[in-house]
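Engineer: Fold the following.
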Amino acid sequence: MTAAPSSGTTGKPTTGSSTTGGSFRSAFRHRAFALFWSARVCAMLAIQMQVVAVGWQMYDLTGSALDLGLVGLSQFLPSLALLLFAGHVVDNHDRKRVLFAALAVECAAVFGLFVATMAGALSPSAIFATVALIGAAKAFEGPANQALLSATVPVEDLPNAIGWQSSAIQVAQISGPALGGLLYIAGPAVVYGVSAAMLLLAVLLILATRPRPVTMVRRAMSWSTLLAGASFIRSRPEILGAISLDLFAVLLGGATALLPIYARDILHVGPWGLGLLRSAPALGALAMAVAITRWGVQRHAGRWMLIAVGGFGLATIVFGLSTDPVLSFVALLAVGATDQVSMFVRQTLIQLATPDDMRGRVGAVTSLFIGASNQLGEFESGAAAAAFGVVPAAVAGGVGAVALAGAWAWVFPALRRIDRLSETR
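Structural biologist: Model prediction:
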């Protein structure tokens, strides 16, 4: 496979630390990582709570599956427009300051939802505008998060830090939707108020973080510098295959936008049940993330990723056909667990291969793929449900993900042949 460009942070891990897992202390003994990890938990917790409130409130206001999908599209389009510029900014400015500013904007946006709801003035158009602002901030947050992570730990602890960062996200995605659904009983304003407070705490934690200084080479903005991250990914077929597989699998099989409909009209479980359903994928992913952090993906990483994407599709099909809340919850657990395997392989490949001076731009391209899979996946599911029905849309997406895993095993043999992740640099 093509060797990664040399960098001061892309050397081989020392003995005792590798992509196969590690101890809790190997990353958390570093104060910068502990603060960064805590900020990620708070920010993700807040956003997940806000997502539950926005989804339920929008469906209450309009009763439209298409509008649920448009919420995701409204957040994705600003990210799409700004991501290449955001990557350049991250690689040419203090990454901590960029992340601080992005989280501050998100905090202000969610606080705006709180004020508008309290005043009884929140309309569908106001929701679309606010999530668009959050999407613009996330265009900078994603690359800054990915770039800053590598500066909070030495390279030998980076794979372990990736595992624990994944766990942080899953912890937030488990507790956030459940807490958001519970708080929604008291009204959406309560959810938005608590979410804004959690984002404020994340801002303060990032302010207190002291990452390792990174030497930056200032570059004038040009098409060449803006597209450098995409060029790097294109030069590594195993990374391109992993990122695109994750993109299209979630794009096709991402039925989470339909959860308000399933919760109210098919499973009849209400707002609290919606919160639990939204938490289920994260609970499955957390269990898998802890297992990976402890035991790792030791051999045949590429094959395991392909198998996981196929399992993701099968679990999505089961969820789409289910009318039993318990079975639906179990299917969503499997959705999260299989997706976590795919995410870990992808993120570890990128972090170990990317030079320090390109982390922002590579992170921007990665964030674009992630955003496309999540936000456009929500739009695709909502549009398909409006056109063909909720159940056919969910099942067809799962079938597509299974077919995709088989196709990518043939189109990207470099991905299929990946054995030990540490050998891909």
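Engineer: For the rest of this, base every contact and every neighbour count on C-alpha atoms.
Structural biologist: OK.
Engineer: Isn't Val309 up against Ala249?
Structural biologist: Yes: the pair Val309 / Ala249 is scored as a contact, 6.8 Å apart, by Cα atoms under 8 Å.
Engineer: what residues do the two have in common as contacts?
Structural biologist: 401, 405 (Cα atoms under 8 Å, 6 or more residues apart in numbering).
Engineer: Looking at these two, which is more packed in?
Structural biologist: Val309 (29 against 26; other Cα atoms under 10 Å).
Engineer: The more buried one is in what secondary structure piece?
Structural biologist: Per DSSP states H and E: Val309 is located in helix 301-321.
Engineer: going on from that helix, what's the next piece of helix or strand?
Structural biologist: helix 325-353.
Engineer: and the helix holding Val309, what does it pack onto?
Structural biologist: helix 237-253, helix 325-353, helix 390-411, helix 413-416 (3 or more Cα pairs under 8 Å, 6 or more residues apart in numbering; DSSP states H and E).
Engineer: Quick one: distance of the third one to the chain centre.
Structural biologist: Yep, that's helix 390-411 we're talking about. Averaging C-alpha positions (Cα atoms, centre = their mean, to the nearest Å) puts helix 390-411 20 Å from its chain's average.
Engineer: And the last one, by the same measure?
Structural biologist: Centroid displacement of helix 413-416 relative to its chain, using Cα atoms, centre = their mean, is 24 Å.
Engineer: ok, how many other residues are close to Pro213?
Structural biologist: Pro213 has 10 neighbours, counted by other Cα under 10 Å.
Engineer: just checking, it touches Ser150?
Structural biologist: No: with contact defined as Cα under 8 Å, Pro213 does not count as touching Ser150 (10.7 Å).
Engineer: Can you point out the buried residues in stretch 184-195?
Structural biologist: 184, 187-195 (16 or more other Cα atoms under 10 Å).
Engineer: How about stretch 140-159?
Structural biologist: 140-153, 155-159.
Engineer: just stretch 96-103 next, same as before
Structural biologist: Neighbour count says stretch 96-103 has 96, 98-103 buried, by 16+ other Cα under 10 Å.
Engineer: Just the ones of those in strands?
Structural biologist: Among the buried residues of stretch 96-103, DSSP state E puts none in strands.
Engineer: since we're on Arg294, how many residues are nearby?
Structural biologist: 16.
Engineer: What residues does it make contact with?
Structural biologist: 20-23.
Engineer: Of these, which belong to helices?
Structural biologist: For those, membership in helices holds for none, with DSSP state H as the criterion.
Engineer: Quick check: the residue positioned nearest the centre of the chain vs Thr293, distance?
Structural biologist: Centroid-nearest residue in the chain: Ile370, 6.1 Å away (criterion: Cα atoms, centre = their mean). Distance of Ile370 to Thr293, given as Cα to Cα, to the nearest Å: 22 Å.
Engineer: now the other sequence, so there's something to compare against:
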Amino acid sequence: MTARRNSRSEILAPFEVRSFRFQWPADLMTSWASEMEILILGWYILTETGSVLLLTLYGALVYAGTLIAPLFGLWGDQFGHRNVLAAMRASYAAAAALMTAMAWLHLLNAGAVFAIASIAGMVRPSDLAMRNALVAETMPTDRLMAAMGVARTTADSARVFGALAGAGLFALLGMAPAYAAITVVYTGGFLLTLGVGAPRHSRVVMARTSFWRDLREGLTYVYDSPASLAAMWLAFLVNLTAYPLTLGLLPYVARDIYHVDQTGLGTLTASFAGGALAGSIGISFVGRSIRPARMMLVYAGAWYLALLGFVLAPGIGMGRVMLVLAGVAQSLSMTPMAVMLLHGASAAFRGRVMGVRMLAVYGLPIGLIVAGWLIERFGFPVTAAGYCVLGLGLTIVIAIRWYTSLWPVDAAANQR
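Structural biologist: The predicted structure is shown next:
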């Protein structure tokens, strides 16, 4: 009974901070709208063009801004993470409103979707980095792991319920009403972001230097920390070889492998996200007992094994089960990674460190485009299995290369 009470207090402790009571629902609404949007537009592109290569190109455009993510982190460090995040979310709402208007006026086509996705894709990849930096900025250190687990439930629950809601609205009402709903949800996320409070400590006043000098300092900061550098390589690897299978390629798997409609696509997306949500909730309960670096490595390997099971699954039922397991492993690997990076960064560098972390997301558009090209030549099973085997092998290489920084219990990266 005592253990259960302690676990309950662990998961609720972050909400004792007023700022988090605004940030959590703001992140939730933004994540829901984003997942609805990505699913709807992915299906739209695939059905309008019939091309898996164009589908993967759209998926790549969603993450086009990863190359400038460190600049958003730098702006967050200088101008306030809340201010930068609010401005970003205002842009999401504006882009969605434009898409809604074009859908109502029957002006929407694949070219317009690609153009708007390119603009939004310059901003959206930095959202997660800003969220994490803002949590670290406003949360006491002893609650950070639990807070990161709770914060991650916003994105994971969105992939469950947002994907199902987006598929349902699109199938039931059509493009324009579905996008009107997305615009309303984005706007709600922006307004709640304005309520996020000031940091726990007064902000470090940074001397006005050039952006490029500050950015170079952030890159150097990461490079000089072996554990952080290993985490960056692992983050790039999973974005290159793991995430493409459960993000941009799922519309293709649903239509051409399992022969289901957009509702079936929603259930596949929700399966992976449901597992991720369970993993995030689990971390929230046991956050203080986790060895971050060890957990990051072990569950990265488990993630690839579950994805290989998904690729080899004989039918959609077993495919959903393996996606659930992959989702659990993904949360149990990526959340400790974020906490490890934030623990190791000083207050003046958190935004830049998380911005550099988002550079690793650039592996996702590369992985998607290459996968689209390979699938058209060799088919989905061969391509996806190759991605899993390559990812698992390189994860083992990273673990061996940075063993002394990542595995020993007394290593700084494993401090609770």
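Engineer: before we move on, the earlier item: which of the buried residues of stretch 140-159 of structure 1 fall in helices?
Structural biologist: Going by DSSP H, the helices hold 140-149, 158-159 from these.
Engineer: Kindly reformat these as a markdown table and extend each row with distance to Val395 of structure 1.
Structural biologist: As requested, these are exported to a markdown table (distance: Cα to Cα, whole Å):
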| residue | distance to Val395 of structure 1 |
| --- | --- |
| Phe140 | 34 |
| Glu141 | 33 |
| Gly142 | 30 |
| Pro143 | 33 |
| Ala144 | 36 |
| Asn145 | 34 |
| Gln146 | 33 |
| Ala147 | 37 |
| Leu148 | 38 |
| Leu149 | 37 |
| Leu158 | 37 |
| Pro159 | 35 |
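Engineer: Sitting in helices, which of the buried residues of stretch 96-103 of structure 1 do you find?
Structural biologist: Those of the buried residues of stretch 96-103 of structure 1 lying in helices (DSSP H): 96, 98-103.
Engineer: Mind putting these into TSV with distance to Asp419 of structure 1?
Structural biologist: TSV is the format used below for these (distance: Cα to Cα, whole Å):
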residue	distance to Asp419 of structure 1
Lys96	34
Val98	36
Leu99	34
Phe100	37
Ala101	39
Ala102	37
Leu103	37
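Engineer: ok, the residue mapped onto Ile169 of structure 1 from structure 2 - contacts?
Structural biologist: In structure 2, the residue matched to Ile169 of structure 1 (TM-score structural alignment) is Ala155. Contacts for Ala155 of structure 2 (Cα under 8 Å, 6+ apart) come out as 27-28, 31-32.
Engineer: tilt between the helix or strand harbouring Ala155 of structure 2 and helix 127-138?
Structural biologist: Remark: Ala155 of structure 2 resides in helix 144-157, with elements defined by DSSP H and E. With axes from the mean of the first three to the mean of the last three Cα atoms, to 10 degrees as the basis, helix 144-157 of structure 2 and helix 127-138 are set at 150 degrees to each other.
Engineer: Show me what Ile317 of structure 1 aligns to in structure 2.
Structural biologist: Using TM-score structural alignment, the partner of Ile317 of structure 1 in structure 2 is Leu308.
Engineer: Contact partners for that match?
Structural biologist: Contacts of Leu308 of structure 2 by Cα under 8 Å, 6+ apart are 384-385, 388-389.
Engineer: Reformat the residues you listed as JSON lines; add distance to Ala163 of structure 2 and neighbour count.
Structural biologist: Below are the contacts of Leu308 of structure 2 laid out as JSON lines (distance: Cα to Cα, whole Å; neighbours: other Cα atoms under 10 Å):
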{"residue": "Ala384", "distance to Ala163 of structure 2": "22", "neighbour count": "24"}
{"residue": "Ala385", "distance to Ala163 of structure 2": "25", "neighbour count": "21"}
{"residue": "Cys388", "distance to Ala163 of structure 2": "24", "neighbour count": "23"}
{"residue": "Val389", "distance to Ala163 of structure 2": "28", "neighbour count": "16"}
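Engineer: Same list, the residues you listed, but as a markdown table with distance to Glu376 of structure 2 please.
Structural biologist: Formatted as a markdown table, the contacts of Leu308 of structure 2 follow (distance: Cα to Cα, whole Å):
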| residue | distance to Glu376 of structure 2 |
| --- | --- |
| Ala384 | 12 |
| Ala385 | 15 |
| Cys388 | 18 |
| Val389 | 20 |
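Engineer: which one of these is nearest Gln23 of structure 2?
Structural biologist: Ranked by distance to Gln23 of structure 2 (Cα to Cα), those are led by Cys388 at 34.9 Å.
Engineer: Is it correct that the closest one is in contact with Ala302?
Structural biologist: No: the pair Cys388 of structure 2 / Ala302 is not scored as a contact, 10.7 Å apart, by Cα under 8 Å.
Engineer: Just tell me what Ile366 of structure 2 corresponds to in structure 1.
Structural biologist: Ile366 of structure 2 maps onto Leu376 in structure 1, by TM-score structural alignment.
Engineer: Equivalent analysis for Ile11 of structure 2, please.
Structural biologist: Per TM-score structural alignment, Ile11 of structure 2 is aligned with Phe24.
Engineer: Same question for Glu137 of structure 2.
Structural biologist: So, by TM-score structural alignment, Glu137 of structure 2 is matched to Ala151.
Engineer: can you pull the contacts of its match?
Structural biologist: So Ala151 of structure 1 contacts 211-214 (Cα under 8 Å, 6+ apart).
Engineer: Of those, which are still contacts in structure 2?
Structural biologist: Contacts conserved in structure 2 for the contacts of Ala151 of structure 1, counting by both residues aligned by TM-score structural alignment, their matches' Cα atoms under 8 Å: Arg212.
Engineer: are any of the contacts of Ala151 of structure 1 buried, and which?
Structural biologist: Here, 16+ other Cα under 10 Å leaves Pro211 buried among those.
Engineer: I'd like the contacts of Ala151 of structure 1 as a markdown table, with secondary structure and distance to Ala86 of structure 1 appended.
Structural biologist: Output for these, formatted as a markdown table (DSSP: H, G, I helix; E, B strand; the rest coil; distance: Cα to Cα, whole Å):
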| residue | secondary structure | distance to Ala86 of structure 1 |
| --- | --- | --- |
| Pro211 | coil | 20 |
| Arg212 | coil | 21 |
| Pro213 | coil | 20 |
| Val214 | coil | 18 |
